[in-house]
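1. Build me a model from this:
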Amino acid sequence: MAVAVNKRSVMTLFSDSSNIYGHQIRLVLAEKGVTAEVEVVEANHLPQELLDLNPYGTIPTLIDRDLTLFEPHITLEYLDERFPHPPLMPVYPIARAQARLVMYRIRREWYTAYETIIKSSQSAEAAAARKTLQDDLTAISALFKEKPYFMSDDFSLNDCYMAPLLWRLPLLDVSLPKVAEKNLLPYMKRLFDRPAFVESLSEEEKKLRVL
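-> A predicted model of the protein is given here:
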């Protein structure tokens, strides 16, 4: 199998301007203070350079020297390991495994609901996904009475999953009941007020809500 060669000398992220997974990566880059070139592309008009480097022709894709990463959660962990300060994953294996399980559940349950709503916002499946997302966020809201971040005293990759999703709740037409707002809104404010989060927003994403 032939391997394409990356001709870029700087880390490059290919993504469209509203891709939620691209937003996760931009947030981690900003938290780490890593400079990367962001190439805004459309999913149905990808440049040949990207198609040559990514066998699946998907975005977001991160190019770092000879490495091409096209799976978002692998990309996030790679960035955390490549740029270890500040750390976004726990040090100890058990805690790291627990954090990975949390991220897996967020992806499997809430990001699946997100994708269902985005795909067909007026469908019965989207209505069910909205209710699932609303009910689940309400159920976990009490967690934020105990810790300032997602099950942690420190900002972590779990929060890098949560922040782009919570930022898009107006886009998804998901509203929170008062019982959930009491604890979730302060958490959301902590996330959205972080300088790295503000830096991570594309111009299109800034229009989704007011900071």
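2. Please make it C-alpha for all contacts and neighbour counts, starting now.
-> Noted.
3. and residue 63, that's in a strand?
-> Yes. Looking at residue 63 with DSSP: H, G, I helix; E, B strand; the rest coil, it is inside a strand.
4. dump the residue contacts of the residue nearest to it when sequence neighbours are not counted.
-> Distances taken as Cα to Cα, 6 or more residues apart in numbering put residue 12 closest to residue 63, at 5.1 Å, once the chain neighbours are dropped. Residues near residue 12 by Cα atoms under 8 Å, 6 or more residues apart in numbering: 36, 37, 38, 39, 62, 63, 64.
5. this one as well, want them side by side:
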Amino acid sequence: MVQNARSRTVLALYSAADDIQCHRVRLVLAAKGVTYDLVQVDPAKPPEDLTDLNPYNSLPTLVDRELTLYDTSVVCEYLDERYPHPPLMPIDPLSRARLRLASVRIERDWLPEIEHIRAGGKPADAARKRLREQLLSALPLFKASKFFLNPEMSLVDCLVTPVIWRLPSLGIELGREGKPILDYGERLFHSQGYARSLTPEERALRP
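-> Next up, the predicted model:
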């Protein structure tokens, strides 16, 4: 159960109301069934306690007792090791490396385009077109397995699914060609815990 509170207990997550990286961490926590305090932050006005904890004032920021983590990939891998069941990374090094590389590509290729789209203006149209093309070019990765490049849900799914969730709000339609991507999204949206990962603001992104 997620509690909205500013006081920290064992585990606290400082999170924006609508942010893919924050959603990514919340989805990991939901998949693990971990109870935590959710501290919702306005990125434009970070609270003093966040400034004290994180020199970059970045979100998401995770606090576990005396430990503070603020790089999203580090946070996700820490949670997967800290709460090992269910595991969200495969055992063999090759598969783990492949999934880590996929996350890097998504963060470098997809997420900047989403930032351009949300910024609006003329560059948003070009970014929308590029993101749509990148998603469709990744179709084989969505078809390769039940989940993204893996037979079981992984940390990469916790990054990909928030992107797919936001496509309607970004004005991106994949059409019939993109049906495998949309079907993938629907499977994850109905998975155990996904609803718990959403803020009210994120729920409102889809009709």
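6. Can I have the buried ones of the contacts of residue 12 of the first structure as a PyMOL selection?
-> The buried residues among the contacts of residue 12 of the first structure can be selected in PyMOL (16 or more other Cα atoms under 10 Å) with this line:
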select buried, resi 36+38+62+63+64
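7. Would you check which pair of the contacts of residue 12 of the first structure lies furthest apart?
-> 39 and 64 (13.4 Å; Cα to Cα).
8. number of nearby residues for residue 84 of the second structure?
-> 12 (other Cα atoms under 10 Å).
9. The residue nearest to residue 63 of the first structure and residue 150 of the first structure: what is the separation?
-> Note on residue 12 of the first structure: its distance to residue 150 of the first structure, by Cα to Cα, to the nearest Å, is 29 Å.
10. one step back: export the contacts of residue 12 of the first structure to CSV and tack on distance to residue 54 of the first structure?
-> Converted to CSV, those look like this (distance: Cα to Cα, whole Å):
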residue, distance to residue 54 of the first structure
36, 18
37, 17
38, 16
39, 15
62, 10
63, 9
64, 13
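11. From residue 55 of the second structure, how far off is the aligned partner of residue 152 of the first structure in the second structure?
-> Residue correspondence to the second structure (TM-score structural alignment): residue 152 of the first structure is matched to residue 150. Relative to residue 55 of the second structure, residue 150 of the second structure is positioned 35 Å away (Cα to Cα).
12. Comparing these two, which residue is more hemmed in?
-> residue 150 (20 against 9).
13. quick one: furthest residue from the center of the second structure?
-> Distance from the C-alpha centroid of the second structure, by Cα atoms, centre = their mean, peaks at residue 122 (26.6 Å).
14. tell me the contacts of that residue?
-> Not one residue lies near residue 122 of the second structure by Cα under 8 Å, 6+ apart.
15. Quick check: it vs residue 116 of the second structure, distance?
-> Taking Cα to Cα as the measure, residue 122 of the second structure falls 10 Å from residue 116 of the second structure.
16. what about the second structure, which of the contacts of residue 12 of the first structure hold up?
-> Compared against the second structure with both residues aligned by TM-score structural alignment, their matches' Cα atoms under 8 Å, the contacts of residue 12 of the first structure retain 36, 37, 38, 39, 62, 63, 64.
17. Now for the nearest residue to the last one once chain neighbours are set aside: which residues touch it?
-> Spelled out, that is residue 64 of the first structure. Of all residues not flanking residue 64 of the first structure in the chain, residue 11 sits nearest, at 4.6 Å (Cα to Cα, 6+ apart). Residue 11 of the first structure makes contact with 35, 36, 37, 62, 63, 64, 65 under the criterion Cα under 8 Å, 6+ apart.
18. From these, pick the one nearest residue 192 of the first structure.
-> Distances from residue 192 of the first structure to the contacts of residue 11 of the first structure, taken by Cα to Cα, are shortest for residue 35, at 20.5 Å.
19. any idea what that closest one aligns with in the second structure?
-> When the second structure is aligned by TM-score structural alignment, residue 35 of the first structure is paired with residue 35.
20. mind listing the helices for the first structure?
-> 20-32, 48-53, 72-82, 93-105, 112-119, 124-140, 157-167, 169-172, 178-193, 195-200, 203-206 (DSSP state H).
21. can you redo those helices as a markdown table with distance to residue 146 of the first structure and mean neighbour count?
-> Shown next, in a markdown table, are the helices of the first structure (distance: least, Cα to Cα, whole Å; neighbours: other Cα atoms under 10 Å):
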| stretch | distance to residue 146 of the first structure | mean neighbour count |
| --- | --- | --- |
| helix 20-32 | 24 | 23 |
| helix 48-53 | 44 | 15 |
| helix 72-82 | 25 | 16 |
| helix 93-105 | 17 | 14 |
| helix 112-119 | 26 | 18 |
| helix 124-140 | 11 | 17 |
| helix 157-167 | 15 | 22 |
| helix 169-172 | 23 | 16 |
| helix 178-193 | 10 | 16 |
| helix 195-200 | 23 | 17 |
| helix 203-206 | 30 | 13 |
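22. Tell me how far whatever residue of the second structure lines up with residue 140 of the first structure lies from residue 67 of the second structure.
-> Mapped onto the second structure by TM-score structural alignment, residue 140 of the first structure lines up with residue 138. As judged by Cα to Cα, residue 138 of the second structure and residue 67 of the second structure stand 37 Å apart.
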